[in-house]
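>>> need a structure here:
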Amino acid sequence: MEDDKIRVGASSMQGWRSTMEDAHAIYLSMPNMPGNIRDEDAAIAAVFDGHCGSKFAQSCAAKIRDWVTGSVAFKQRNFEKALKDAFCSGDVALHKAMPSELSGCTGNCILIVQNHLYCANTGDSRAVLCRNGEAIALSEDHKPSDPAERERIMKAGGFVQAGRVNGVLSLSRAFGDYAFKDMSLKPEDMVITVMPDVYHTELTPQDEFVIIACDGVWDMMTNDKAVEFVRNEVADHGDVSLACERLMNACLASTPSAYGADNMTVIILQFKSSFLKKVESKFTTEQLPSEKLASQ
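Modelled structure (predicted):
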């Protein structure tokens, strides 16, 4: 899959698990872009890693673009808020549709608008940018062991035991998991919240590709190693889809009992040289509001 700006590779692997609970979405254009932004100058790609079932991951993958473009903030060109609103309103919609469902999923979503890249993350899927050969983290994992997340959980009335929220859940933010949520509260006040962190950076001519993947990959490979691996694969074969498959194979355990048996999903967004030339010229529209890039 490709267009004038991006060459896309995507692949999923069940691994040694009995079921496949990941889902992903890729759209190389966005309908009804606001202002004078062309639909084809925007794109969205996302990975959703389900737990206790695949219903939420599949639903999020099917709806994420509509949730983003349907927000008021999107029409106002406030794309950071549009992503936050999309995650929160999407979680409410899923609760109305599946109020008794016990499963949930992570969400890591990349939105590209002209020369701007936004990453919204809930949970422990992750996105990494290769800039001039270096790995730049676009998101940080939401784990109960993180001091800030632990403090947020406890303030909301929960607790962390053995690295798990209320002794059960191994991540601290997610779609679904309504057993941990009081839906009458604001998302940020819930023990498990869907509220994403959103990071923004302006793209540069030195940007090569973005990797979006679930924790089945990141549990086995560091950001630096993953970027090095993909960079070498692309240089050797020029095939980002093959690079996705080989990255997962490198992470897969040799036996079901070994570490590295999880479901895996990888998306690689490789920027084309023609697109990077537009990036260098900053396109032709006024600059969008910027946020600090996530620290590596």
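
>>> When you work out contacts or count neighbours from here on, use the C-alpha atoms and nothing else.
Fine.

>>> now the strands: where do they sit in this protein?
According to DSSP state E, the chain carries its strands in the segments 6-13, 22-27, 42-51, 104-105, 107-113, 116-122, 126-131, 134-137, 160-161, 164-165, 175-176, 197-202, 207-213, 264-271.

>>> and for comparison, fold this next one:
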Amino acid sequence: MGAFLDKPKTEKHNSHGEGNGLRYGVSSMQGWRVEMEDAHTAVLGLQTPGMTDWSFFAVYDGHAGSKVANYCSKHLLEHIITASLGAGGTQDSHVGSDGSTGDSQAPPPPAVEIVKAGIRAGFLSIDEHMRNFSDLRNGLDRSGSTAVGILLSPDHFFFINCGDSRAVLYRNSQVCFSTLDHKPCNPRERERIQNAGGSVMIQRVNGSLAVSRALGDYDYKCVDGKGPTEQLVSPEPEVFVMVRAPEQDQFIILACDGIWDVMSNEELCEFVKSRLEVCDDLEKVCNEVVDTCLHKGSRDNMSIVLVCLPNAPKVSEEAVKKEAELNKYLETQVEEMLSLSGEEEIPDLGTVMRNLSTDSGMPPLPPGGGLASKRSVIEAVYNRLSPYKEEDGSGADLECHW
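Purely as a prediction, here's the structure:
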């Protein structure tokens, strides 16, 4: 779980979509990790009778392998829907990975409390189902995964969290809501771990696992006499229901801890807001987040799903103009730095970044992103003018954390 590459893999995997009054963008990057263990789900419009105007998004942060995360990305939603329909007394029917069923007559959508119960039951169901996979049952695969998601109905947000990935809601130009990370040192989590005969050392379950709730991780779910939610690691999600406020709700972010390790809730939301004011391409906005987090020092896999609601920030001519002025200023400063240095004294990119970080005359940088968010602009000029090119896009100066 702690192995790193010599240089990060910066290729990105993207997707986007629009429907049900929503737009979304996705970006994921392997980064410094030896394996990509993240996965995600994005479904606009569940093909389930009575729920065609609902949508579902989730991010899964795998550890010790990618099997559990990948399986959940394809099948968690169907377990939730099946459980919700069952809890609502609806006749059983086959449910596909997009939430589709074979029913011909659409029933009314399930009630809030039934959905909440269905989400919880769906998590427990898929966790028990995966336990029967031979490689997981026999310890040949010891992987696990966090899961953070949101189920959107026309009237409600159902925020879902199991682990330390996180979801935030940006409403009325401020962070209105955030899920709570499930860490072993949290009093409630610690109590369950200790009651199951475990311990919390160096803020980890039995000194090893950094999350106290997850899907998979069956090595931590084998205490005799304890139910599935009483084990060292619990698959039970916390579900938070919020009434939608269409005139105020702006966007939702789901991301793994590779993002949150280097940006706070407020920093990330302010950065995303500033990017939406200069660009309406949600994939590009998500890519900027991932690149910025890499340059801020994240060493983990990184995944983000950005869901924009109808009242999301729009591109502003003034913001676009200021962005262009900032980029031009940075280009000019880099050109000047390199032109003033002799051939024997050409600074490396890290030195250029450090010099820029002390520039008192610089125009305002993107909030939350800072100079790290402008690394690609600076690097492009540097590579054009300097013989010492940065090949991997990461630089050797991550510890500067601009």
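
>>> re earlier: how about the strands of structure 1 in CSV, adding distance to residue 61 of structure 1?
CSV is the format used below for these (distance: least, CA to CA, whole Å):
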stretch, distance to residue 61 of structure 1
strand 6-13, 14
strand 22-27, 5
strand 42-51, 7
strand 104-105, 11
strand 107-113, 9
strand 116-122, 14
strand 126-131, 16
strand 134-137, 22
strand 160-161, 29
strand 164-165, 25
strand 175-176, 12
strand 197-202, 18
strand 207-213, 14
strand 264-271, 13
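
>>> Including mean neighbour count and distance to residue 220 of structure 1, could those strands go into TSV?
Below are the strands of structure 1 laid out as TSV (neighbours: other CA atoms under 10 Å; distance: least, CA to CA, whole Å):
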stretch	mean neighbour count	distance to residue 220 of structure 1
strand 6-13	20	14
strand 22-27	22	17
strand 42-51	25	16
strand 104-105	28	20
strand 107-113	26	18
strand 116-122	26	20
strand 126-131	24	13
strand 134-137	19	16
strand 160-161	17	24
strand 164-165	21	20
strand 175-176	30	24
strand 197-202	21	23
strand 207-213	24	12
strand 264-271	25	11
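
>>> how much space between the counterpart of residue 49 of structure 1 in structure 2 and residue 227 of structure 2?
In structure 2, the residue matched to residue 49 of structure 1 (TM-score structural alignment) is residue 61. Note on residue 61 of structure 2: its distance to residue 227 of structure 2, by CA to CA, to the nearest Å, is 24 Å.

>>> Residue 303 of structure 2 now?
Residue 303 of structure 2 is 32 Å from residue 227 of structure 2, where distance means CA to CA.

>>> Counting residues, which helix of structure 2 comes out longest?
Ranked by number of residues, the top helix in structure 2 under DSSP state H is helix 317-340.

>>> which bit of structure 1 covers it?
Going by TM-score structural alignment, helix 317-340 of structure 2 sits over no part of structure 1.

>>> List the buried residues of that helix.
By neighbour count on 16 or more other CA atoms under 10 Å, the buried set for helix 317-340 of structure 2 is 319-320, 322-323, 326-327, 330-331, 333-335, 337-338.

>>> Now the element after that helix, going C-ward?
Using DSSP states H and E, the helix or strand that directly follows helix 317-340 of structure 2 along the chain is helix 349-357.

>>> Setting aside sequence neighbours, what's the nearest residue to the residue nearest in space to the middle of structure 1?
Centroid check for structure 1 by CA atoms, centre = their mean gives residue 108 as the closest residue, at 1.3 Å. Leaving aside its sequence neighbours, residue 108 of structure 1 sits nearest to residue 121 (CA to CA, 6 or more residues apart in numbering; 4.4 Å).

>>> tell me the contacts of the one you found?
106-109, 139-140, 196-198 (CA atoms under 8 Å, 6 or more residues apart in numbering).

>>> Could you find the counterpart of it in structure 2?
Residue 121 of structure 1 maps onto residue 161 in structure 2, by TM-score structural alignment.

>>> Check residue 217 of structure 1 too.
Match for residue 217 of structure 1 (TM-score structural alignment): residue 259.

>>> quick one: its match and residue 298 touch, right?
Yes - counting by CA atoms under 8 Å, residue 259 of structure 2 does reach residue 298; the two are 7.2 Å apart.

>>> between those two, who's got more neighbours?
More neighbours surround residue 259 than the other of residue 259 of structure 2 and residue 298, with 28 against 23 (other CA atoms under 10 Å).

>>> give me every residue that touches that one.
Applying CA under 8 Å, 6+ apart to residue 259 of structure 2 gives the contacts 290, 293, 298, 302-304.

>>> Now flag whichever of those is closest to residue 65 of structure 2.
residue 302 (15.1 Å; CA to CA).

>>> and that closest one, what pairs with it in structure 1?
In structure 1, the residue paired with residue 302 of structure 2 according to TM-score structural alignment is residue 264.
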